[in-house]
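# sequence plus the predicted model coming up.
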Amino acid sequence: MTSAPRSKARPRPVARFRHGGPSLRSRLVNDATRLTVKQIMRGWAINPALGWPTGLVDKAARLLPSPSHTDAQPVRLPHCGAEWLRTTERQDCRKRAVLYLHGGGFVMCGLNTHRAMASELADRSDAAVLNVDYRMLPDSAVTSAVEDTVDGYRWLLDAGYQAGEIAVVGDSAGGYLAFTSVLSLAKAGLPTPAAIATVSPLTDASPTLHRPDGDGCPMLPRSALRAMVRYLRHCHRRIAVDGKRVDLVSPLREDLSALPPVSIHVGGRDLLRTDGEVMADLIGQAGRPCELHVWDGQMHDFPATTTLTPEGERALSEISWFITRHTGPGPSGPRNPTPVRAA
């Protein structure tokens, strides 16, 4: 794919934040994840095309207790399902809305696995959240997931929200969708949302990005990331949209000059830490405002453990503060620490 021309906008410094840790609870969660999730991911990486029952992950998550402070209503988008999450005490939620995109490597997870995280954002941001159950591999291309994301954004606009009242939030593969979908809005004739917030975003769906050696992430083994990239390419060679081969888009190679303010959170031991750091630098070079938060000792997608670790709680509070700051009247006081240095 031909690289998009870089914007000639004046570069802006990236606001960098360093958060200490890990706490004892975080260490325990990291150890438990290393012994369970990471080993399962290693097994999956041996042969992703084997027909693993990845859909069972989200089905099993139905057994998790539903957040007591949030009401969930089903929504039907043109090609997929979604759910509308609102805090029970504030059913109108007219101030702002969040378009939420779950992670899972484009092959697993869904509404059930990420309902708790999306509900926390609804509560902490005083927002309504549209949690999108976008189409996934192997049956649908990643471009179909981007289309579902844009459909979710249209749904929010049709529901009466202005673009300046909407934030797009995604974790891991959902972070990739957050960037690619917002970049595609102009082509669809839609206005840009007020903000993007991502956690451990995948920003380069190719093996070209240099990531640090080692396998220290407690959740995501390097073998699984390599296998996911190969599987993506395998599926896309097989899938055609409108009779044409589907190309993978890398946000790192797109013109980022039209992005709204961005907040990126990565763990210090996150296998995708480099993805977030490189993306932040490129956003700054494109002249757009960006925050980069690095959480020492944390694994990939650690805010998904928000009810288990204080770092997850704090990260979601930071994201919620960022959302409220850019989509309406700001919060009563800043929660984020002083930047450690400017880019």
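That came through fine.

# for the rest of this, base every contact and every neighbour count on C-alpha atoms.
Noted.

# quick one: contacts for Ala167?
Neighbour list for Ala167: Arg96, Ala97, Val98, Leu99, Pro193, Ala194, Ala195, Ile196, Ala197, Ile323, Thr327 [criterion: C-alpha atoms under 8 Å, 6 or more residues apart in numbering].

# taking these one by one, which sit in strands?
Per DSSP state E, strands hold the following members of these: Ala97, Val98, Leu99, Ala195, Ile196, Ala197.

# which of those sits closest to His19?
Among these, Ala197 lies closest to His19 (C-alpha to C-alpha), at 17.1 Å.

# residues contacting that closest one?
Neighbouring residues of Ala197 by C-alpha under 8 Å, 6+ apart: Ala167, Val168, Val169, Gly170, Gly175, Val262, Ser263, Ile264, Ile319, Phe322, Ile323.

# neighbours around the fourth one, how many?
Just to be clear, that refers to Gly170. 26 (other C-alpha atoms under 10 Å).

# may I have the secondary structure class of it?
With DSSP: H, G, I helix; E, B strand; the rest coil as the basis, Gly170 sits in strand.

# most neighbours among the contacts of Ala197, which one?
Highest neighbour count within the contacts of Ala197, by other C-alpha under 10 Å: Ile323, with 33 neighbours.

# pretty sure His300 sits against His265.
No: His300 is not in contact with His265 according to C-alpha atoms under 8 Å; the separation is 9.9 Å.

# common neighbours of these two, please.
By C-alpha under 8 Å, 6+ apart, the residues touching both His300 and His265 are Ser200.

# look at those two and report which has more neighbours.
Between His300 and His265, counted using other C-alpha under 10 Å, His265 has the larger neighbour count: 28 against 25.

# so where do the strands sit in the stretch 1-150 of the chain?
In the stretch 1-150 of the chain, the strands defined using DSSP state E, counting those that start in this stretch lie at 15-19, 70-76, 81-87, 97-101, 128-133.

# comparison target below:
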Amino acid sequence: MGSADDDIAITPVDRAIERLRAIYRGWTRDTTVAQMRSDWDLAFAGCSVPVAREPVSAGGVDGEWLVPSDAPRDKAVLYFHGGGFRIGSIASHRDLAARIADASGCQVLSINYRLAPEHRFPAALDDAVAAYHFLRDQGLRPADIAFAGDSAGGNLVLAAMLAARDRGLPLPAAGAMMSPWTDLTASGASYQSRAKADPIHQRAMILALAKNYLGKDGDVSDPFASPLFADLTGLPPLLVQVGDRETVRDDATELAARAKAAGIDVELQVWDGMIHVFQMFPEIPQAREAIASLAAFLRNHLHIGHERAPQ
């Protein structure tokens, strides 16, 4: 007869957590940032869907187009990857961005914005805005551009919109965020209430990443660093997806509440049992569902008419 352990099913989420822990276990206080970035890129390398890849300099920012075969060339999603402003790249998030491109039928421009500690705030934000200028310089109308991003990239979705608004630039059609990190003060109740449920992201780590991004004298309450505290008036429609197990859950739920109070058209999706940026793991069934929902949101606001089933 089998042991009791045999009766405990290993779920796709469990396997995803083990993938993450295997990376973190290899890091010590002596591991360089360059090694961390390399390990992260290697762990998530590859692309599981058939999209064309085209390298590009997006206004001086290293970028990559991910283009489905029948995508209209006059519409685009500008994608900002996650990684706490410290790690992450086009390579580590290629599969996630490509699955969004494939499911939405829209070309995606993914960028390598500058990372801290070499390039602190607002370097990443400046690069995000530069990439938006690039798309407009290519002849795309703001109404034909959407922003999307995960974690720190979700922060940039908001911060870039706020920067564009405050500079008098026309705003993109919409913004889609997965597990957005919007509060660098880590003040949400979920940092305590979800601490045991979240397998990776604890408050001390979040605060260390914030300090790495801002520098020791940086202001964690700056609305361009912590867009949760910004005046959100006038932003376009937003989609916010978050897992219920996340310590950063309240970064998403409070953002949605504040956006709604500011009169923004916002949809909040809280996914039961899901971890931070669970969409990165195609083996998780809910990841496929979430990307399908996110793709439908993008198609709706970019007016892409044809339907596509995610791979």
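Cool, got the structure. Here the structure is a predicted model, which means the values were calculated and not measured.

# any chance you could compute the TM-score here?
The TM-score (TM-score structural alignment, normalised by the length of the second structure) is 0.85; 298 aligned residues with a C-alpha RMSD of 2.9 Å.

# picking that back up, just name the closest of the contacts of Ala197 of the first structure to Pro310 of the first structure, please.
The shortest approach to Pro310 of the first structure among the contacts of Ala197 of the first structure belongs to Ile319, at 14.3 Å (C-alpha to C-alpha).

# spatially nearest residue to the closest one (excluding sequence neighbours)?
Ala197 (6.7 Å; C-alpha to C-alpha, 6 or more residues apart in numbering).

# the most centrally placed residue in the second structure and Gly139 of the second structure, how far apart?
Most central in the second structure under C-alpha atoms, centre = their mean is Asp150, positioned 1.1 Å from the mean C-alpha point. Distance, Asp150 of the second structure to Gly139 of the second structure, by C-alpha to C-alpha, to the nearest Å: 26 Å.

# quick check: buried residues in stretch 124-143 of the second structure?
124-135, 140-143 (16 or more other C-alpha atoms under 10 Å).

# alignment lookup: Lys249 of the first structure to the second structure.
No Lys there; residue 249 of the first structure is Val. The alignment partner of Val249 of the first structure in the second structure, by TM-score structural alignment, is Ala225.

# Thr327 of the first structure now?
Under the alignment (TM-score structural alignment), Thr327 of the first structure maps onto Leu302 of the second structure.

# tell me how many other residues surround its match.
With other C-alpha under 10 Å as criterion, Leu302 of the second structure counts 22.

# ok, it - contacts?
Contact analysis of Leu302 of the second structure by C-alpha under 8 Å, 6+ apart lists Lys75, Ala143, Asp144, Ile145, Ala146, Ala173.

# before we move on, the earlier item: weed out the non-buried ones from the contacts of Ala167 of the first structure.
Here, 16+ other C-alpha under 10 Å leaves Arg96, Ala97, Val98, Leu99, Pro193, Ala194, Ala195, Ile196, Ala197, Ile323, Thr327 buried among these.

# give me the mean deviation of the longest helix along the second structure from the first structure.
Criterion DSSP state H: the longest helix present in the second structure is helix 285-302. Helix 285-302 of the second structure, aligned to the first structure and superposed, deviates on average by 0.6 Å (mean C-alpha distance after the TM-score superposition for the first structure).

# now the buried ones among the contacts of Ala167 of the first structure in TSV, with distance to Phe106 of the first structure?
Shown next, in TSV, are these (distance: C-alpha to C-alpha, whole Å):
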residue	distance to Phe106 of the first structure
Arg96	27
Ala97	24
Val98	20
Leu99	17
Pro193	23
Ala194	25
Ala195	23
Ile196	19
Ala197	19
Ile323	25
Thr327	28
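
# nearest to Arg62 of the first structure, of the residues you listed?
Leu99 (21.3 Å).

# quick one: contacts for Gly234 of the first structure?
Wrong residue type there; residue 234 of the first structure is His, not Gly. Under the criterion of C-alpha under 8 Å, 6+ apart, His234 of the first structure has no neighbours.

# host element of it?
Assessed by DSSP states H and E, His234 of the first structure sits inside helix 222-238.

# packing partners of the helix or strand following that helix?
For helix 222-238 of the first structure, the following helix or strand on the C-terminal side (DSSP H and E) is strand 240-241. If contacts are counted by 3 or more C-alpha pairs under 8 Å, 6 or more residues apart in numbering; DSSP states H and E, strand 240-241 of the first structure sits against no helix or strand.

# alright, that wraps it up for me.
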